[in-house]
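Enquirer: Generate a structure from the sequence data that follows.
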Amino acid sequence: MGSFSIWHWLIVLLVVVMIFGTKKLRNMGSDLGGAVKGFKDGMKDGTTTADAPAASSAPAAQVTGQPANSDKSTIDVEARQKS
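Expert: Below you'll find the predicted structure:
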């Protein structure tokens, strides 16, 4: 009971190729690669394309004016309750 030998893996690979065919395996490989690349790009950007338009269309009327001596990294907003 140890790990499989190279001959076991070659037989499994041959059976998989016979079942699915090389074209379908190539398509699945390219789809998987595209999904991994999209995931990495999404993790690097921090946002998805669906979130980007929603974040940029935030109404500017809710942001109140800041005094001239305040810290520019904070934004003061007024919260309202829904009725």
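
Enquirer: CA only for contacts and neighbour counts going forward, please
Expert: OK.

Enquirer: gap between Gly34 and Met28?
Expert: With the distance defined as C-alpha to C-alpha, to the nearest Å, Gly34 ends up 10 Å from Met28.

Enquirer: One more, so I can put them side by side:
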Amino acid sequence: MGGLSIWHWLIVLVIVVLVFGTKRLGSVGKDLGEAVKGFKKGMQDDDDDKKPSPQLRDGSRDESSTTSQRDDERTPR
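Expert: The predicted model follows:
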């Protein structure tokens, strides 16, 4: 008896349709669909931005490795 049966959900659905109307519910559904679509597109664009950068081939070091070596070379005070 703790759960809601299908009849409870149908009654709630009928009340919501009567209160808000089908036109407003349709526009809410459309807005929600567009929001989900935009979110998915944003997530896909974010994944494209995280592509690895090409590695240096000429033997030169990037700044992050140079910085970490400088930190190691410091003498404690």
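
Enquirer: Next, the mean deviation of the helix of greatest length in structure 1 compared to structure 2.
Expert: Counting residues, the longest helix found in structure 1 (DSSP state H) is helix 22-45. Its aligned residues in structure 2 lie a mean 0.4 Å from helix 22-45 of structure 1 after superposition (mean C-alpha distance after the TM-score superposition for structure 1).

Enquirer: Could you point out the helix or strand that follows that helix?
Expert: Using DSSP states H and E, the helix or strand that follows helix 22-45 of structure 1 towards the C-terminus is helix 51-56.

Enquirer: Give me the buried positions along the longest helix of structure 1.
Expert: Residues of helix 22-45 of structure 1 classed as buried: none (neighbour count, 16 or more other C-alpha atoms under 10 Å).

Enquirer: Which part of structure 2 matches it?
Expert: Using TM-score structural alignment, helix 22-45 of structure 1 corresponds to residues 22-45 of structure 2.
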